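**Q** coords below, sequence missing:
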């Protein structure tokens, strides 16, 4: 694979990023595509490992190691290195339904377990993946491929995020008639409304939806299953139903002052911003960061996206609270390869904040105690303690000014009402309980569940893998065949 000793002799490079001070003035994607020559050079760093850990896709120490959809990474790296781009796309598409999404929104656990990373820097897998799929669309290799025959079986997929789209795509490929129900006005789920355009521009999502429609998948938007159509009606009209609703019930922060105006869940804020950009809808004052002192509570990716969005809306300042400490600059003994590397990094939003405001917006070990407001019932600030106690055991107290507070402390699983209509149980974490984990079937015959609704909020690649596996089980249930089953 690649060049002998290439992983040592060739410096790792990722795709270029636009200047922070330039990109904060628009909502376009902040990363630029890698050149053909750049991608071939980076692919040359892929080594001929005996076991390519980049594609194993397992959970180690509560983190994802390798690619959950088992992308054939060494194979398409070698094809890129040799200039065989169409063949590289064909290998990529064999395991990944939507490389244009994963190459932009996935945190690349494949790179964290890359064997080259054990002795050097890992291969720039994510950048090469994007180069392949960009080339495929530019060359016209990605075209509708409707199935040659129809089985006569009908499947309803509830939810059009990555899991729902992958499930629908797989089932449609082998001839089942698939209808995707989406309660929002546009398909795509979090790809459309939850992820900012700086990561995935929305015409990229629309392009894939059009391809699926041309292949025969039907999308029904603005349909709230359980309200506009009942579970009984679906079971009567379809041979199987797959619940891919995501895990969008946000975690709350039930402390003093939570009912003040100007405090909002992160996903409400991101959705409002995306809708504003798509339809030029006016933003509610309490969901607009322009001229405001913004505090984001929660240290994860959703919180980071809130930071980047607030910057583009013209915030006066922005701070992000995390309950954990700063990550180390290098792996610790308790975080060995091939586990996902829990190390410090300055991602896109933090780089932008540093350029604009002169410092990284992240604060560590912060515990929010209460919100304070004015006589009109609007938030004006908050009081925090520290998860890290000082010598006498007390927590250090601090007051912060804020005009907009965004809560991004995670999700509590799938929403209740829909699953109550299907009479399906969830565990204490809000995840759908399956009768059989291998089959993805719930306790109700013919009703399946996949994605974040079953697994809990996680990575886009896990969602796609869940959708693919659920589709295989649905096909086996309908036709008794193993057409889609993976070993």
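**A** Arrived safely, thanks for sending. Just so it is clear, the model here is predicted, and its values are computed rather than measured.
**Q** rest of the way, CA atoms for contacts and neighbours
**A** Will do.
**Q** what sits closest to residue 377 if chain neighbours are left out?
**A** residue 260 (5.4 Å; C-alpha to C-alpha, 6 or more residues apart in numbering).
**Q** wait, what's in contact with the one you found?
**A** Counting by C-alpha atoms under 8 Å, 6 or more residues apart in numbering, residue 260 makes contact with 371, 373, 377-379.
**Q** one more time with 6 Å
**A** By C-alpha atoms under 6 Å, 6 or more residues apart in numbering, residue 260 lies in contact with 377-379.
**Q** okay, it and residue 372: tell me how far apart.
**A** As for residue 260, its distance to residue 372 is 8 Å (criterion: C-alpha to C-alpha, to the nearest Å).
**Q** shared neighbours, those two?
**A** By C-alpha under 6 Å, 6+ apart, the residues touching both residue 260 and residue 372 are residue 379.
**Q** before we move on, the earlier item: buried subset of the contacts of residue 260 as a ChimeraX selection?
**A** The buried residues among these can be selected in ChimeraX (16 or more other C-alpha atoms under 10 Å) with this line:
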select :378,379
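**Q** and the contacts of residue 260 as CSV, adding secondary structure and distance to residue 400?
**A** Shown next, in CSV, are the contacts of residue 260 (DSSP: H, G, I helix; E, B strand; the rest coil; distance: C-alpha to C-alpha, whole Å):
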residue, secondary structure, distance to residue 400
377, coil, 17
378, strand, 15
379, strand, 11
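**Q** another one to put next to it:
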């Protein structure tokens, strides 16, 4: 075993320097500095090189984490990058936004042994950022071109990962997306302090440089039906994501200044990208000087509260019906939010949004306690009788999760089968829908989930599409031989 490894015995866990909370409240820049080469090598060298690497087992894309940690510890960064990108189309993005505390790092063997996890995400980010600077990142270059054409609906992580994989095999790929920039929620949903937009844009450009065609501002159902795309392409992949905001049926939910989370985040991200955004410029979706209450406990809620802080909100509170331990969002994000001045109101749920002149002024809430476990094993929140209280609020953001849009209606494709939850029904062995040659990947197939799962689904769908098209090409030859 290389003597550069197993440093966890005498070397403590360390992350790159994190900018102070007062400093980072003033801008949207990423909050962590970058590892220097020596620190990256030392921290990578803490890996115990497990015989059964639970970090890899719990990584959705099955990254060969111990291998690229060892290569980093030995200073062989170009090789480390090649290993890292072999299983992941967006390693520097996953290094920034994956909830490592719930995935690879949370299952690190030395973390379980009490030594503190290897800082896998920050090393992954360091490897790939270095690769970009050194020119090691190259567009896919197929050894031979194939004539088959594939249309992909959605330029998010699932769609772009599939496009790159298919392009490597020589297919002619077109991505359709209703927004004006590629990236999906990576560009418009996730704030800059977690993922700076140039990181996404250079990946999109890399995929375009590989020969993938992007058709932006293109809406299936408006500019073409699903049937039109099926007629034009040999296979179609649906990777639209899920954008329909879940809502609460409460008194006052329709008041002014009560907004869905995605409306708020898209507005903020567009402003950061330099777009003209009337809803921000006129103050409608700007939190400056306001008392903000965010309802919800996932990563989207964390994005909202931390954005409101940076916009200069007077106060920011997060209202969540369970306790901290049962929060679905990353605990690392909760800690960052607390450092930046966000107040968490645990075990509390909204009862109504009250106000005058059609404008919200306060949130009426009730205390909750956790009762018996439901079918998922989580304790069910129950209201505490007589425990109502109010929170001052002249801006409320509902971050309650996302559901699929009605694709059969939206795409003018009533023949497309969906599940009871509205996701596209697929054969999970092939990822094909009930329509021949139409596949699905990412959130529109599995429900709202993580970027890294969308990448995994996109790669799997690309492999299935490749098998489908090759089998289809061989069929006429077999029939002719017979």
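**A** Good, I have the coordinates. Because the structure is a prediction, the values reported are computed rather than measured.
**Q** what's the closest of the contacts of residue 260 of structure 1 to residue 343 of structure 1?
**A** Using C-alpha to C-alpha, residue 379 is the member of those that sits closest to residue 343 of structure 1, with 34.3 Å.
**Q** quick one: what's aligned to that closest one in structure 2?
**A** Taking TM-score structural alignment, residue 379 of structure 1 has residue 360 as its aligned residue in structure 2.
**Q** what's the counterpart of residue 398 of structure 1 in structure 2?
**A** Using TM-score structural alignment, residue 398 of structure 1 lines up with residue 389 in structure 2.
**Q** let me fix that: residue 289 of structure 1
**A** Match for residue 289 of structure 1 (TM-score structural alignment): residue 287.
**Q** in three-state terms, label its match for me.
**A** coil (DSSP: H, G, I helix; E, B strand; the rest coil).
**Q** state the distance from it to residue 393 of structure 2.
**A** Separation of residue 287 of structure 2 from residue 393 of structure 2 (C-alpha to C-alpha) stands at 11 Å.
**Q** helices of the stretch 101-250 of structure 2, residue ranges please.
**A** 109-112, 120-134, 157-168, 185-188, 197-209, 226-232 (DSSP state H, counting those that start in this stretch).
**Q** so which of the ones you listed gets nearest residue 246 of structure 2?
**A** Once those are compared by C-alpha to C-alpha, helix 185-188 is nearest, at 16.4 Å.
**Q** tell me which element the closest residue to residue 414 of structure 2 other than its chain neighbours is part of?
**A** Nearest non-adjacent residue to residue 414 of structure 2, counting by C-alpha to C-alpha, 6+ apart: residue 408, 4.6 Å away. When elements are assigned from DSSP states H and E, residue 408 of structure 2 belongs to helix 407-410.
**Q** how far is that helix from where the chain is centred?
**A** Its chain's C-alpha centre and that of helix 407-410 of structure 2 lie 24 Å apart, by C-alpha atoms, centre = their mean, to the nearest Å.
**Q** kindly report the same for stretch 416-428 of structure 2.
**A** Per C-alpha atoms, centre = their mean, the centroid offset for stretch 416-428 of structure 2 relative to its chain is 21 Å.
**Q** okay, buried residues for that stretch please.
**A** For stretch 416-428 of structure 2, a neighbour-count test (16+ other C-alpha under 10 Å) marks 416-418, 422-426 as buried.
**Q** of these, closest to residue 159 of structure 2?
**A** Taking C-alpha to C-alpha as the measure, residue 424 is the one of the buried residues of stretch 416-428 of structure 2 closest to residue 159 of structure 2, at 14.9 Å.
**Q** now do that closest one against residue 452 of structure 2, distance only.
**A** For residue 424 of structure 2, the distance to residue 452 of structure 2 equals 19 Å [C-alpha to C-alpha].
**Q** quick check: chain neighbours aside, which residue is closest to the corresponding residue of structure 1 for residue 210 of structure 2?
**A** Matched by TM-score structural alignment, residue 210 of structure 2 corresponds to residue 215 in structure 1. Closest residue in space to residue 215 of structure 1, ignoring its immediate chain neighbours: residue 146 at 4.2 Å, by C-alpha to C-alpha, 6+ apart.
**Q** hang on, isn't the one you found packed against residue 214?
**A** No: Residue 146 of structure 1 lies out of contact with residue 214 (C-alpha atoms under 6 Å); the separation is 7.3 Å.
**Q** out of these two, which sits in the busier spot?
**A** residue 146 (18 against 14; other C-alpha atoms under 10 Å).
**Q** so what does the more buried one match up with in structure 2?
**A** That one, residue 146 of structure 1, aligns with residue 141 by TM-score structural alignment.
**Q** all strands of the stretch 151-300 of structure 2, in order?
**A** In the stretch 151-300 of structure 2, the strands defined using DSSP state E, counting those that start in this stretch lie at 172-176, 213-215, 235-238, 244-245, 258-260, 291-295.
**Q** average offset of the second one relative to structure 1?
**A** I take that to be strand 213-215 of structure 2. With mean C-alpha distance after the TM-score superposition for structure 1, strand 213-215 of structure 2 departs from structure 1 by a mean of 0.5 Å once superposed.
**Q** contacts for that strand, please.
**A** With contact meaning C-alpha under 6 Å, 6+ apart, strand 213-215 of structure 2 is reached by 174-176.
**Q** scan structure 2 for its longest helix.
**A** helix 451-481 (DSSP state H).
**Q** buried ones in that one?
**A** For helix 451-481 of structure 2, by 16+ other C-alpha under 10 Å, it's 451-466, 468-469.
**Q** so what's the residue count around the nearest residue to residue 150 of structure 1 once chain neighbours are set aside?
**A** With C-alpha to C-alpha, 6+ apart as the criterion, residue 150 of structure 1 has its nearest non-adjacent residue at 4.2 Å, and that residue is residue 175. Close neighbours of residue 175 of structure 1, defined as other C-alpha under 10 Å, add up to 19.
**Q** what do we get in structure 2 for residue 175 of structure 1?
**A** Taking TM-score structural alignment, residue 175 of structure 1 has residue 170 as its aligned residue in structure 2.
**Q** out of the helices of the stretch 101-250 of structure 2, flag the one nearest residue 64 of structure 2.
**A** Minimum separation from residue 64 of structure 2 across those (C-alpha to C-alpha) falls at helix 120-134, 11.1 Å.
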